[in-house]
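Undergrad: sharing a model that was predicted from the sequence below.
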Amino acid sequence: MVFSSFVSVTRRAALGLTVAGVAVLAAQGHAFAAPKTSVTLGMAVEPGGLDPTIGAQVMIGQVTWQNVFEGLTTIDKDGKVVPLLAESWVVSPDGLTYTFKLRQGVKFHDGEAFDSSTAKFTLDRARGADSVNPQKRYFSTIDTVETPDAATLVLKLKQPTGSLLYWLGWPASVMVAPKTADNNKVTPVGTGPFKFVSWAKGSQVELAKNADYWNKAVSVTLDKASFRFIGDAQAQAAALKAGDVDAFPEFGAPELMDSFKGDARLVTVVGNTELKVVAGMNNATKPFNDKRVRQALMMAVDRATVIEGAWSGLGTAIGSHYTPNDPGYIDLTGTWPYDVEKAKALLADAGYGNGLTFTIKAPQMAYAQRSAQILQAMFAEIGVTMNIETTEFPAKWVSDVLKAANYEMTIVAHAEPMDLDIYARDPYYFNYKNPAFNEVLQKVQETADPAEQSKLYGEAQKILADDVPSLFLFVMPKLGVWDGKLKGLWENEPIPSNVLTDVHWVE
């Protein structure tokens, strides 16, 4: 009793001293404010849905990947594959059996348990005949999915697939629950550190901290996160300066980056991405079914001028569909160097000495419009007339170009890392067919040796650089602008994302 009374008196005295101390600090103007626990991120383009297992738009993953949804593996900020819902795995010596040990005690946001049956459902859904998964090919080598017990998942493959663990970390490979999968497009339910709250179409998506998140080793400090959609570059800058948004992880106007200099609150970051800007051609139709025409157009392009005019000089020229961040990268910009006279001669050799006319379907984004205008002027120098048709992205571009291949030329930034294989897909909007190229990519999957894979990636790059199924232009950097007190956003982007797990405020 004496000890208890002493504790009570001591607590009251301490409380009094604390209150008095805070009052003194407040009177002196030095009260300590608690760090913020909410964040508003700006995005230039609103996703058409929120389920990355049924939609190809990278904006989907930029909202939900690693935030709402999680996969068996994941890709960290350094681009490395690390465990997530699978805590470990064993690969058989022949590369045909993958045995995963799954985390236990993991639940979806609605309380449904995650286990091997859920993982089997997800993978069978992704690889099934009716699958609309944008990366369905990633699962094509899976022969059977077995569930010996709730914590064990066994994948038996038809052939070795050296990239499987990497692919399982992608947004398209996240785990979904049978009860909620059909509604994830508008009300996503995952296992991640944030729960979906609301989506005001045309305005913003709101997420809230998942208090029951399975990974107790992760300390999530944000209670709320909002993704606000602002398409106009001037409006993006104004929102940042006014504090209406805390960050634009992918700021869309390089010409405005200098306007933030001297701002005491905001910082600017220039990082690496996988955003490859290419002018894709329909290789199945005239005149682009003639390799000489494609090569001539490539020689008509001065990449340095394109980068300067389209993205204020902030970009890296590329000669194939590959970035300097990737293993086995080769600088192939000299394969078809800028040479107007040689371009004219090659065009004449292909039977177009009197020129030709075609239309480019260019999305409304600034980089695409500016690049198209610069290309238009360059092509005119070799007698080629290119008309520009602005095509709304994503909906119209996806329906006309990506799905229907109803186009002659287009221009877009491909954001997926290590996606050389898009030129081997059939069908795909390039309509490019080269068995030798496909064979090289097949060999990549047949080996798990990084050195051998890098060598093969080099061979694949050389084939594309020579064939020019697309005009390979430049890699866009990640231009970030955010509040200097906001920490934990990825400065580089090995995969399109806005991972919130480590994002926090400091005072």
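TA: Looks like it came in fine.
Undergrad: use CA for all of it now, contacts and neighbours both
TA: Will do.
Undergrad: contacting residues around stretch 379-386?
TA: Applying C-alpha atoms under 8 Å, 6 or more residues apart in numbering, the contact partners of stretch 379-386 are 297, 300-301, 340-341, 343-344, 354-360, 376.
Undergrad: got the buried residues for stretch 65-83?
TA: Buried residues in stretch 65-83, counted by 16 or more other C-alpha atoms under 10 Å: 65-77, 79, 81-83.
Undergrad: an error on my part: the question was meant for stretch 23-41.
TA: 36, 38-41.
Undergrad: check stretch 158-171 too.
TA: 159-162, 164-171.
Undergrad: next one: stretch 267-277
TA: 267-269, 272-277.
Undergrad: okay, and which of the residues you listed map to strands?
TA: 267-269, 276-277 (DSSP state E).
Undergrad: what about the strands in the stretch 401-507 of the chain?
TA: Using DSSP state E, counting those that start in this stretch, the strands found in the stretch 401-507 of the chain span residues 409-410, 412-414, 470-475, 478-483, 486-487, 504-505.
Undergrad: and the ones you listed: which comes nearest Thr118?
TA: Closest to Thr118 of the strands of the stretch 401-507 of the chain is strand 412-414 (C-alpha to C-alpha; 31.0 Å).
Undergrad: what's the closest one in contact with?
TA: 274-280, 362-363, 368.
Undergrad: try it again at 10 Å.
TA: 58, 274-280, 321, 361-363, 365, 367-369, 371, 393, 397, 473-476 (C-alpha atoms under 10 Å, 6 or more residues apart in numbering).
Undergrad: same check, this time on stretch 444-457
TA: Outside stretch 444-457, the residues touching it (C-alpha under 10 Å, 6+ apart) are 94-95, 159-164, 322, 326-330, 418, 420, 440-443, 458-460, 462.
Undergrad: do the same with stretch 264-271
TA: 240-241, 243, 246-251, 257-258, 260-261, 314, 476-486, 490-493.
Undergrad: switch to 8 Å and redo it
TA: 241, 257, 260, 477-485, 491-493.
Undergrad: before we move on, what about stretch 211-221?
TA: Under C-alpha under 8 Å, 6+ apart, the answer for stretch 211-221 is 37, 105-107, 191-193, 209, 501-504.
Undergrad: dropping in the other structure now:
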Amino acid sequence: MKAPRTTVRVAGALCFLLAATACTSGSGDAPTAPRAPKLTTTTPKAGGSVDQVDWNLPMGEPTTLDPAKVGDYSPSTVEANLCDPLLRLNADYSVAPGLATSWKQKDPTTLVLGLRHGVHFWNGHTMTAKDVVASLKRQGERATQSVNASLLANVKSIEATGGHQVTVTFKAPDELFLKALVNGFGAVSEAAYLDKAKASYGTAKGGLMCTGPFKLTRWKPGDSITAERNPDYWDTALKPKVKSLTFRFITDPSTLTSALLSGQIDGSYEISTSTAKAVATSDTGTVYYGPSAQTNFLTATSPTSPLADARIVKALSLVLDRDALIKNVYNGAAQKLKTFIPPLVWQNSPASAAYDKAYDALPAVPAPDVDRAKKLVTQADTARRTITVAVAAGDQQSLQTLTFLQAGAKKIGLKITIRQLQPTQMSGLFYDPSLRKGLDATMVLGYVEIPDPLSYAVQMMTPGSLFNWAEYDNKQVTALMRKAQGTLDPAETASLFTRAQARYVKDYPVLPIASPYERLFVNKRLSGLPASFAYLHMPWAAHLGGTGKGSS
């Protein structure tokens, strides 16, 4: 999920959306539709070393860098370069060996991980199976408050069965566990350091002890986070070319635009559409668009929300002109979605053809139909016609999307009230129910971390799951997804999941809107880093280096 940015004015957003009509004073000619950008997975290969890079986190300062707790853009962007996971996500969303060089499913309930030899933590201590066991087990402990705790639900035991071997025994087969090792869930920290730091682990005070290409050297709250390259990094192919990497927290899009144009900031993922347009024609650097696993959708925050009634969700879908939205809000840099899971997630699955076929068979994204939407609102059980929606303050695209939706809702007798939340509130509401009080819905810029669509769907569509705030409960969907998670055959998993997907899509538990492409800006003196959304769980800065054009 995402952390928000600083406030922008709703009036300005509305003017932007109505640029072709009332807010313009030109000849009245319809504006030319923006072209869909060319997508690239990586930027050109880097050359020489660079002394210093200043990188921005447009979603704000992380609240933690503890791998067990990173579940948002800013912390993951930093942590991915500090703490190596057992498996590594590639830029194309495929999976490769990380700290684990082998994995063998001895039987349906026994997984054996072979660990890499010769890996050292930043303090020089050798990584062993003991560290892996401690890192995984603590995610199931209540005191850790891990965002990944549910991934241990089917685990019976995690044991070191050799100096560099870990055996995981399951109560029931679980096809998601292994794939989840690509993110913070699979990141390895030193056991002794964890024991000493306890609750302060991952904070500015407690620090980290990992094996990644960069090591945390300074965290100055409210100002910056600094990481220095690890000269003893185990992956010789990814020896960092950048000596020092400083993360800044510029959340205002205009300020960030100026900093990128002046060279004060060398680059940023997740730049806004307005920033991308402003810097696209400069000679300071390059804007890259990449494949994305991001998903923009509207979801109810409680079972009493008007959006808990599928007819209200469907009615809102019918007043949302997605073509106009993608053109005006995303400047063409997004794709419509039939559901809330983007196709990139399954593209490297052995069963990708089955997922593609099932997605193609889903109902088409509806064209606007106000009359039909009005009838659905009339038929709805809820008497409430006002919907209070949370959005990240400063998230221009989500705010503009809500403004777009707000205008359509008014035509069918619904009132959308927009409540902008500041960074800690917006990020926290995904995990703290108390922060959802007084809200009916939230505009989500979520993302699928694991290269398996089931991983996100179970969090949204099963009773008691992390993000099923409306308490959606379709027993057929639940049974199919549980069975899908319990089979280790990719074809069977795909068959079961897509049957569940076909069912919950009809139920309209959430309103899918679009999947924005990844937007990256990098200074002309730098190159080499991934341009796809996979950066969030890759050691992306280890790919970064100079181009020879002003690099140091």
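TA: All right, it came through fine. Source: prediction; values computed, not measured.
Undergrad: what's the TM-score once they're superposed?
TA: With the length set by TM-score structural alignment, normalised by the length of structure 1, the two chains reach a TM-score of 0.87; 470 aligned residues with a C-alpha RMSD of 2.3 Å.
Undergrad: which ChimeraX command selects the buried ones in the contacts of stretch 444-457 of structure 1?
TA: To isolate the buried members of the contacts of stretch 444-457 of structure 1 in ChimeraX, using 16+ other C-alpha under 10 Å:
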select :95,159,160,161,162,164,322,327,328,329,330,418,420,440,441,442,443,458,459,460,462
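Undergrad: which of the contacts of stretch 444-457 of structure 1 fall in helices?
TA: Within those, residues falling in helices by DSSP state H are 164, 440-443, 458-460, 462.
Undergrad: kindly reformat these as a markdown table containing distance to Thr18 of structure 1.
TA: As requested, these are arranged in a markdown table below (distance: C-alpha to C-alpha, whole Å):
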| residue | distance to Thr18 of structure 1 |
| --- | --- |
| Leu164 | 57 |
| Val440 | 70 |
| Leu441 | 67 |
| Gln442 | 68 |
| Lys443 | 69 |
| Gly458 | 66 |
| Glu459 | 69 |
| Ala460 | 68 |
| Lys462 | 70 |
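Undergrad: closest one to Ala348 of structure 1 out of these, please.
TA: Lys462 (24.9 Å).
Undergrad: what do we get in structure 2 for that closest one?
TA: The equivalent of Lys462 of structure 1 in structure 2 is Ala502 (alignment by TM-score structural alignment).
Undergrad: one more: Gln376 of structure 1?
TA: Match for Gln376 of structure 1 (TM-score structural alignment): Gln406.
Undergrad: state the three-state secondary structure for its match.
TA: helix (DSSP: H, G, I helix; E, B strand; the rest coil).
Undergrad: quick check: closest non-adjacent residue to it.
TA: Nearest non-adjacent residue to Gln406 of structure 2, counting by C-alpha to C-alpha, 6 or more residues apart in numbering: Ile416, 5.4 Å away.
Undergrad: what subset of the contacts of strand 412-414 of structure 1 is buried?
TA: 58, 274-280, 321, 361-363, 365, 367-369, 371, 393, 397, 473-476.
Undergrad: returning to what we had before: and the furthest pair within the buried residues of stretch 158-171 of structure 1?
TA: Between any two of the buried residues of stretch 158-171 of structure 1 (C-alpha to C-alpha), the greatest distance is 23.3 Å, for Gln159 and Pro171.
Undergrad: in contact with the residue lying closest to Pro108 of structure 2 once chain neighbours are set aside, which residues?
TA: What sits nearest to Pro108 of structure 2 in space, not counting adjacent residues and going by C-alpha to C-alpha, 6+ apart, is Pro173, at 5.4 Å. By C-alpha under 8 Å, 6+ apart, Pro173 of structure 2 lies in contact with 108-109, 154, 485-488.
Undergrad: the same query, at a cut-off of 7 Å, please.
TA: 108-109, 486-487 (C-alpha atoms under 7 Å, 6 or more residues apart in numbering).
Undergrad: same check, this time on Pro47 of structure 1
TA: So Pro47 of structure 1 contacts 57, 59-60 (C-alpha under 7 Å, 6+ apart).
Undergrad: show me the strands in the stretch 1-150 of structure 2, by range?
TA: 50-56, 87-89, 95-97, 100-107, 110-115.
Undergrad: have a look at how far, on average, the first one is from structure 1.
TA: Strand 50-56 of structure 2, aligned to structure 1 and superposed, deviates on average by 2.1 Å (mean C-alpha distance after the TM-score superposition for structure 1).
Undergrad: where in structure 1 does that strand fall?
TA: Counting by TM-score structural alignment, strand 50-56 of structure 2 corresponds to 36-42 in structure 1.
Undergrad: now do the last one
TA: Strand 110-115 of structure 2 falls opposite residues 97-102 of structure 1 when the two are matched by TM-score structural alignment.
Undergrad: now what about that stretch, what contacts it?
TA: 85-92, 151-157.
Undergrad: change it to 10 Å
TA: So stretch 97-102 of structure 1 is contacted by 72, 83-92, 114-116, 119, 142-147, 149-160, 164-165 (C-alpha under 10 Å, 6+ apart).
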